[in-house]
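Engineer: Quick one, what's the 3D model for this:
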Amino acid sequence: MENQTLNRKLVNIKTPRGEQGFLGPDHIARAVVMNDFVNSDPFIILMDDFLDKKGGDPVGGPHPHAGFETVSLLLEGEVGDSAHMMKAGDFQMMTAGSGIVHTETIDRESKMRLLQMWLNLPKKDRWTTPRVQDLAFANVPRVYDNGLEIRVYSGTFAGATSPVQNHTPVVIADIQLRPGAKTTQKLHAAYNAFLYVIEGTVEVGEDRQVLNDGQIGWLDKHTEDVESDLILSAGSSGGRVILYAGLPQNDPIVSYGPFIADREEEIKDLYRDFRHGKIRHVSELPAGQRFSY
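Structural biologist: Predicted coordinates:
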């Protein structure tokens, strides 16, 4: 007897609120994922940042990270400097690992929208050698089909595979559906997964539960080592949704400030290393630790 197909369904829908961000009154930050790592593993944080900076006074600055990966998808605008500028649709996965310093300074008028994820590393890779991977919008693998466009930034999804290398298996895809479009795609059943709608409305699963613009919907969890079906249908005006799906690591973490660790003592060591200048800046990484696709 064949195994019955697992059809993923929504089990938790939230509407995160925007708050003033750390870059000042022109910065609205929406905490999409935060403070529930036991259930969100391997996803630690997801922020949806809106910036409409009017003046030329610099904001932001250099800061360290260690013990995890930052995963950035720029939806609108530009961010960066002459050494590396991200434009709309670009993607970056920065493996902080054993420690890295990077600078996010904006010193001009700027309008942008950025999704930035903190992704947990497997315990065995917690202190891995840092690396940065940049995937340009023009080179993002795409799938087109009957009013559907899927851009695959990480992992394999809808028959397309991203060139980005993963420590933690993770699928990140931008799914855009025109009115009336519907799609069924395979997703590993053991992946913890959620959908975040950034435009329009999307209906999820056989029961067509509705997710509206600005809402996050978590899918049901499974432990079976099999494929599952993700069914998506567009709302009346179409919809655009970002899929995040990753393999839980099932190891507790300690989070403090810009660092993730396995034990509190490691956090103290990281702060000491940063104060003593032992954590290198991302601009100093050798070519073998920088990848552009």
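Engineer: contacts and neighbour counts: CA atoms only from here.
Structural biologist: Fine.
Engineer: Residue 33 reaches residue 44, doesn't it?
Structural biologist: Yes. Using CA atoms under 8 Å, residue 33 is in contact with residue 44, at 7.1 Å.
Engineer: higher neighbour count, these two?
Structural biologist: Shown here are residue 33 and residue 44; by other CA atoms under 10 Å, residue 44 has more neighbours (23 against 20).
Engineer: Quick check: residue 138 is in a helix.
Structural biologist: Yes. Assigned with DSSP: H, G, I helix; E, B strand; the rest coil, residue 138 falls within a helix.
Engineer: In contact with it, which residues?
Structural biologist: If a contact means CA atoms under 8 Å, 6 or more residues apart in numbering, then residue 138 has no contacts.
Engineer: this one as well, want them side by side:
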Amino acid sequence: MSSRQVMKKIFANFEDESDGAVIRQGITKADHELLDPFVSLVEFSVSPPGGFRDHPHRGFESVTYMLQGGIIHQDFNGHKSTIREGDVQWMTAGRGIIHSEMPAEEVNNGLQLWINLPSTEKMIEPQNLELSSSEIPRAEKDGVEVKVIAGESMGVQSPFYTKTPIMFLDFTLEPRSQTHQTVPETWTAFAYVIEGDEGVFSSWDSSTVEAHSVVVFGTGDQVSVWNTSSSRPLRFLLIAGEPIGEPVVQHGPFVMNSQAEIDMTIGDYRNAKNGFEMAKYWKSE
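Structural biologist: A predicted model of the protein is given here:
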């Protein structure tokens, strides 16, 4: 097997958002070509009375993964749910959705990944799926624990899929442990370090990676990670996906293939048509 090497490291700096939310932006527009099909990765913290109030989306899927507290989701199709620590929400925005994401507790931290949709599926009907922590398969061996949110690891496979095929694994490595994860050779792959500053993500580069960093991998069919700490666990997400190979134009909450499609989307939202018909009438509770 050929081990993937580190191509780039990106530290996710703090950015202040309105309504009492603080975010770390791990993937930005500058990384779209390098990280196809991934559009955005955000680590967020939000407390009442703040939150992500009613806002639209089109053209992609999102995976929201709670690390602490909870988030209350509502959308204009009548869907309402609360995801809490260890839970996941898959949301396919498709042709259009308007929703809110509001804090359920005093302290609420999580991660949200945006995954592009191919042009043939950008205008599909929106949908939501929640997975409770107890529904997420997991495995543990030799000081390594993995939660398999999407894909397969350590002989365990998730039964859940996004439209664009991805792997989404939450690893915790005890001190001095290591893992070697198979990844499809043609897929884009990166890691995001949640906790721990002594992880080594390449057999050729022994330098450690600090928490809140994105580690972008080159080609190969295996990712190897070592926790060199003698006292602290290392927790990271390993995320991989099949590239789409189409142009990406992102404008705020919309992800399309061209500026003309972005202009059309803005017009659809303002005029409450082509998927945004409820925009005139709906408000979250």
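Engineer: And the TM-score between them?
Structural biologist: Superposed pair, TM-score by TM-score structural alignment, normalised by the length of structure 2: 0.87. Supporting alignment: 267 aligned residues with a CA RMSD of 2.1 Å.
Engineer: Aligned to residue 233 of structure 1, what sits in structure 2?
Structural biologist: Using TM-score structural alignment, the partner of residue 233 of structure 1 in structure 2 is residue 226.
Engineer: Contacts only, for that match.
Structural biologist: By CA under 8 Å, 6+ apart, the residues touching residue 226 of structure 2 are 173, 176, 177, 178, 179, 199, 200, 201.
Engineer: Assign it to helix, strand or coil.
Structural biologist: strand.
Engineer: Share the number of residues neighbouring the nearest residue to it once chain neighbours are set aside, please.
Structural biologist: Using CA to CA, 6 or more residues apart in numbering and skipping residues adjacent in sequence, the residue nearest residue 226 of structure 2 is residue 178, 4.3 Å away. Using other CA under 10 Å, residue 178 of structure 2 has 20 other residues around it.
Engineer: what's the answer for residue 142 of structure 2, then?
Structural biologist: 10.
Engineer: before we move on, what about residue 258 of structure 1?
Structural biologist: 14.
Engineer: I figured it was touching residue 65, is that so?
Structural biologist: Yes. With contact defined as CA under 8 Å, residue 258 of structure 1 counts as touching residue 65 (5.1 Å).
Engineer: So which residues make contact with stretch 26-34 of structure 2?
Structural biologist: 10-13, 38-43, 212-214, 248, 250.
Engineer: Tell me the buried residues in stretch 199-213 of structure 1?
Structural biologist: 199, 200, 201, 202, 203, 204, 205, 209, 210, 211, 212, 213 (16 or more other CA atoms under 10 Å).
Engineer: End to end on that stretch, go ahead and measure it.
Structural biologist: 5 Å (CA to CA, to the nearest Å).
Engineer: From the chain's centroid, how far away is it?
Structural biologist: Mean-position distance between stretch 199-213 of structure 1 and its chain equals 20 Å (CA atoms, centre = their mean, to the nearest Å).
Engineer: coming back round to it: let me know the closest of the contacts of residue 226 of structure 2 to residue 261 of structure 2.
Structural biologist: Taking CA to CA as the measure, residue 261 of structure 2 sits nearest to residue 201 out of the contacts of residue 226 of structure 2, at 38.6 Å.
Engineer: So what does that closest one match up with in structure 1?
Structural biologist: Mapped onto structure 1 by TM-score structural alignment, residue 201 of structure 2 lines up with residue 204.
Engineer: I'd say that match and residue 217 touch.
Structural biologist: No. Using CA under 8 Å, residue 204 of structure 1 is not in contact with residue 217; the gap is 9.1 Å.
Engineer: quick one: the helices in structure 2?
Structural biologist: For structure 2, the helices defined by DSSP state H cover 259-270.
Engineer: re the thing from before, is it correct that the residue nearest to residue 226 of structure 2 is in contact with residue 233?
Structural biologist: No. With contact defined as CA under 8 Å, residue 178 of structure 2 and residue 233 do not form a contacting pair (11.1 Å).
Engineer: what is in contact with these two at once?
Structural biologist: residue 227.
Engineer: From residue 61 of structure 2, how far off is the most centrally placed residue in structure 2?
Structural biologist: Nearest residue to the geometric centre of structure 2 (CA atoms, centre = their mean): residue 113, 1.9 Å. Using CA to CA, one obtains 8 Å as the distance from residue 113 of structure 2 to residue 61 of structure 2.
Engineer: Repeat that for residue 33 of structure 2.
Structural biologist: From residue 33 of structure 2 to residue 61 of structure 2 the distance is 18 Å (CA to CA).
Engineer: Which one's more surrounded, those two?
Structural biologist: Set residue 33 of structure 2 next to residue 61 and count neighbours by other CA under 10 Å: residue 61 wins out with 26 against 15.
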